[in-house]
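Asker: can't give you the sequence, but here's the structure:
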């Protein structure tokens, strides 16, 4: 019976991922309805904590965008990328990583991909190399950022004082090493442009050659008056969240009592509660101080993307959590021995789920509670946390498609067999090295 149920869940995920947008969410609800009505499963609680965290964080990021803060950050990143064009394969991905680490969203990479592509082509460096790793770096930053929904969800699942601090201590250095090794792995990927017959053929077209070599980096960017102020407020919010995670004794405590959605049974505020309060307060401060209207915030592209993320997490996580809870004993029996002897094998299961859900937050909320049930120690779960960044395997995620479209040379591509695409080598190596380094840092620091 479990295999039939699993097939239904897998079918819903596959169909939903093809529908894109809110497809995962609505198909997850279809599967959940089948589980309840046909298989008589008892539904678990919906993932309200992750949904509210996404709502809070993305609303704040949208306020930052509406106030011009994201444009300012992109402008700073552009100057860094253009400063050493010959090192674009390293500078591009690392600049993207730190920018997404600060912002807590990978969607900011859209503004940098055309710059990375342009700088690469002018230096006759194959754009496929920095573009592929920049996309991977933008995803990996989310499992190291205190402002990402995935990290917030992981913190809530571990649910011990200082969990967020431990995640950052392990995942940030592990990710930096992973990105560096990933960049090394693509350094010679594909032919150099001066030896690529397809590129040389395109350069025979005067219009194409002029477009490749035109100078578009000299124009001075103009920012909204409150751009820098909004970045400062956003940075203060990040700092407050980090302090709250690192020093839980500073957080108000109400004494033991009945737990609820906001407070643990020990009477302390849940980390999710803190994140929601701090981020939305920061959004209010940005709007009031920079005189950014609420209408402008709701019109921001990040705010519009929030609805899709919330619906997707709502449906697919509720479906998967119900399946996991209903079959908990069978799953524990099947995976218990191997994960006890070889905990790293759980990362394979996490990676596989991430391939299908296209969401770090959804994968985290679905799989990491299972890791807790299986008895995997928290430091090892933290080490495996970056495995949720497997949404590059099937080339349907928007950041991958954007990188392909922004590459005027055509070097960034999807292969004949779909999975043999430009992002596979760097992605697999980066995630594998990051997880390995995660285990090392977890053993040394935790």
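Answerer: That came through, no problem. No experiment lies behind these values; they were computed from the predicted model shown.
Asker: use CA for all of it now, contacts and neighbours both
Answerer: OK.
Asker: can you map out the strands along the stretch 201-350 of the chain?
Answerer: Along the stretch 201-350 of the chain, no segments are classed as strands by DSSP state E, counting those that start in this stretch.
Asker: Give me the number of neighbouring residues for residue 170.
Answerer: For residue 170, the count of nearby residues is 27 (other Cα atoms under 10 Å).
Asker: hang on, isn't it packed against residue 442?
Answerer: Yes - between residue 170 and residue 442 there is a contact at 5.9 Å, judged by Cα atoms under 8 Å.
Asker: Which neighbours do those two have in common?
Answerer: 382, 383 (Cα atoms under 8 Å, 6 or more residues apart in numbering).
Asker: Tell me the buried residues in the strand or helix carrying residue 156?
Answerer: Assigned by DSSP states H and E, residue 156 belongs to helix 149-158. For helix 149-158, burial by neighbour count (16 or more other Cα atoms under 10 Å) applies to 149, 150, 151, 152, 153, 154, 155, 156, 157, 158.
Asker: Heading C-terminal from it, find the next helix or strand.
Answerer: Counting by DSSP H and E, what follows helix 149-158 is helix 163-186.
Asker: Distance to residue 193 for the buried residues of helix 149-158 - can I get that in CSV?
Answerer: Shown next, in CSV, are these (distance: Cα to Cα, whole Å):
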residue, distance to residue 193
149, 39
150, 38
151, 39
152, 42
153, 43
154, 42
155, 45
156, 47
157, 47
158, 48
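Asker: try this one next to it:
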């Protein structure tokens, strides 16, 4: 088993270094070694999760093509420019809402340059709002009803009569308060901008000049608004059906009443939303594949295809040995599983892939489904190593040099806001499952 684990971890590390679809295809290599080299029987690939992500990404891509995301960024820009002194608190709220609505953190890219400019103009250290804004866009993944990670967790816990509302009633308040805690912590990070040596150096060298970030105007505001409304309505439908199982369509099959599963509902609703956006806004379907959301989403699909399939195969092939060796520890200290989720997310760079790879082990170990929900925000650990695209983008958008990777790599601008937000969210989640 140790040798198999070594090959699995090697595939993950090499795949992460390759970037893009590298993680997914290296998962395929790892699966090939497990199957042909060690004789493990491959499990079923995570088709439902992949199709759900594809459906959500289709709708989000159509909304972007119709100008919906640009419309949302314009609203965010107005909010931040009207309240520049509160940029450190408002920025994470904005990126959290963007991700919560769209189901992907990649929508945060568009608003990062606005955050950096507003902070610089107000002489607020840009590191403060940028760091927590990036973290908020990650935390919201575990609260969004249509994110790949939430959908994957719902699918795994469906056998325990866990509804979408059961997950959201814990993760939404826990992550929001966690993000706000991170924001208040960030308000004291570093020196004031005017006292920062790097900023003073860049001013002296003439590197920081008047720079106006311009957000492109929405060509057709009505179409953009329609696309946003359709997408939000689709999300509300999903939350409704996920929370009230009795309202879902049911069918008589072999004398038994079978209720339509949430995976099928998400796929149907989101594909329909994508079609309605294209029809009502007269948007070219090809344009939807050319934005930033579609390729990012498809990378997630490939990542889950390879990595989750490899992880499932390894876990199922070694489940007896794994549970026997760590069951005692986990039963005495179930919070240790949260640390495992955090570490795995650092390696996988994906909340959804982490859920699919590790949550089945938690279920097999007998950890309470509600305990797993409380520890769900632990999958947001990929800020730990500062090479995720939104992290790199935030560093590049800060012309003052305050948002940075430190001398020792791990002492970067996102570490403490990320740790604070994640720990607070998990602690609150553990508290909420005792209350509800």
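Answerer: Yep, that arrived. The shown structure was predicted, so the numbers you read here are calculated from the model rather than taken from an experiment.
Asker: tm score of chain vs chain?
Answerer: Once the chains are laid over each other, their TM-score by TM-score structural alignment, normalised by the length of the second structure reads 0.96; 435 aligned residues with a Cα RMSD of 1.7 Å.
Asker: circling back: show me what the helix holding residue 156 of the first structure is packed up against.
Answerer: Contact here means 3 or more Cα pairs under 8 Å, 6 or more residues apart in numbering; DSSP states H and E; on that basis helix 149-158 of the first structure packs against helix 48-66, helix 163-186, helix 271-289, helix 360-373.
Asker: Need the counterpart of residue 443 of the first structure in the second structure.
Answerer: Aligned counterpart of residue 443 of the first structure in the second structure: residue 434 (TM-score structural alignment).
Asker: Which helix or which strand is home to that match?
Answerer: Residue-wise, residue 434 of the second structure maps onto helix 415-435 under DSSP H and E.
Asker: what's the mean distance for that helix versus the first structure?
Answerer: Helix 415-435 of the second structure: mean distance to aligned residues in the first structure after superposition is 0.8 Å, counting by mean Cα distance after the TM-score superposition for the first structure.
Asker: Quick check: buried residues in that helix?
Answerer: Within helix 415-435 of the second structure, judged by 16+ other Cα under 10 Å, the buried ones are 415-426, 428-430, 432.
Asker: got it, and stretch 327-343 of the first structure?
Answerer: Buried-residue list, stretch 327-343 of the first structure, by 16+ other Cα under 10 Å: 327, 328, 331, 332, 335, 336, 339, 343.
Asker: okay, and that stretch goes to which residues in the second structure?
Answerer: The aligned range for stretch 327-343 of the first structure is 318-334, by TM-score structural alignment.
Asker: and the matching stretch, how far from the chain's centre?
Answerer: Put simply, stretch 318-334 of the second structure sits 28 Å off its chain's centre (Cα atoms, centre = their mean, to the nearest Å).
Asker: what does it rub up against?
Answerer: 1, 315, 336, 337, 361, 364, 365, 366, 367.
Asker: What about those residues, which one has the most neighbours?
Answerer: Going by other Cα under 10 Å, residue 337 tops those with 23 neighbours.
Asker: got the contact list for that residue?
Answerer: Contacts of residue 337 of the second structure (Cα under 8 Å, 6+ apart): 330, 362.
Asker: Next up, the contacts around the residue positioned nearest the centre of the second structure.
Answerer: The second structure has residue 141 as the residue nearest its centroid, 3.6 Å off, counting by Cα atoms, centre = their mean. Residues near residue 141 of the second structure by Cα under 8 Å, 6+ apart: 99, 100, 103, 104, 105, 147, 149, 150, 351.
Asker: These: which two are farthest apart?
Answerer: The span of those, defined through Cα to Cα, is set by 100 and 351 at 14.1 Å.
Asker: The two: which has the busier surroundings?
Answerer: residue 351 (32 against 25).
Asker: The more buried one corresponds to which position in the first structure?
Answerer: So residue 351 of the second structure corresponds to residue 360, using TM-score structural alignment.
Asker: Run a quick check on its match versus residue 397, I expect a contact.
Answerer: No - look at residue 360 of the first structure against residue 397 with Cα under 8 Å: they stay out of range, at 12.0 Å.
Asker: Residues in contact with both of those two, list them for me.
Answerer: Both residue 360 of the first structure and residue 397 are contacted by residue 391, under the criterion Cα under 8 Å, 6+ apart.
Asker: Check which residues of the stretch of helix or strand residue 352 of the first structure belongs to are buried.
Answerer: In this structure, residue 352 of the first structure sits in helix 346-357 according to DSSP H and E. Buried residues in helix 346-357 of the first structure, counting neighbours by 16+ other Cα under 10 Å, are found at 346, 347, 350, 351, 352, 353, 354, 355, 356, 357.
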